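Trainee: this one's sequence-less:
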């Protein structure tokens, strides 16, 4: 179950407006995830991730790596 939750959080951060260059705090990352899931829902986040990988695969890979790492840090137990 935790892996699925992490996947949803990662997808939400990926499609959020938050940028790595903003050097967001862990609190800001958590807020961006919560806001994005509330706004788009789980399926909406997944659909936008797929769209971005289809349209910009070269950029999407780096953003997904950052999102996954940021979510792990922000939501560490």
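Mentor: In hand now; what should we look at? Remember, it's a predicted structure, so these values are computed and weren't measured experimentally. Numbering: from 1, shown residues only.

Trainee: can we go C-alpha only for contacts and neighbour counts from here?
Mentor: Noted.

Trainee: List the buried residues for the helix or strand encompassing residue 46?
Mentor: For residue 46, the element it lies in under DSSP states H and E is helix 26-55. By 16 or more other CA atoms under 10 Å, the buried positions in helix 26-55 come out as 29-30, 32-34, 36-37, 40, 42, 44-46, 48-49, 52.

Trainee: helices or strands next to that helix in the packing?
Mentor: helix 2-15, helix 57-74 (3 or more CA pairs under 8 Å, 6 or more residues apart in numbering; DSSP states H and E).

Trainee: another structure for you, compare them:
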């Protein structure tokens, strides 16, 4: 898998998790949430869940995805 695709999938997995910006974050917490959701939904299921959230909460989705991308980058650095 191309590095960018892997980062995007990880961000999607964090996006659909219960992890919030206000949580005390550690790299281990982020990686565990990502792993759980990748196993739970798979790549296609993650994309479907993200699309669902964008449809239901478009006012929040862009900000959350931006946060997820940055958080994943730090957690997997």
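Mentor: On my side now, so go ahead. Treat the numbers as computed from the prediction; the structure is a model and nothing was measured.

Trainee: What is the resulting TM-score of the chain superposition?
Mentor: The TM-score (TM-score structural alignment, normalised by the length of structure 1) is 0.94; 76 aligned residues with a CA RMSD of 0.7 Å.

Trainee: Now do the helix holding residue 46 of structure 1 and helix 2-15, the angle between them.
Mentor: With axes from the mean of the first three to the mean of the last three CA atoms, to 10 degrees as the basis, helix 26-55 of structure 1 and helix 2-15 are set at 80 degrees to each other.

Trainee: what sits against the most centrally placed residue in structure 1?
Mentor: Compute the mean C-alpha point of structure 1, and by CA atoms, centre = their mean the closest residue is residue 13, 2.0 Å away. Neighbour list for residue 13 of structure 1: 29, 32, 33, 36, 67, 71 [criterion: CA atoms under 8 Å, 6 or more residues apart in numbering].

Trainee: what's the answer for residue 75 of structure 1, then?
Mentor: Residue 75 of structure 1 touches residue 30, counting by CA under 8 Å, 6+ apart.

Trainee: I'd like to know how far it sits from residue 55 of structure 1.
Mentor: 29 Å (CA to CA, to the nearest Å).
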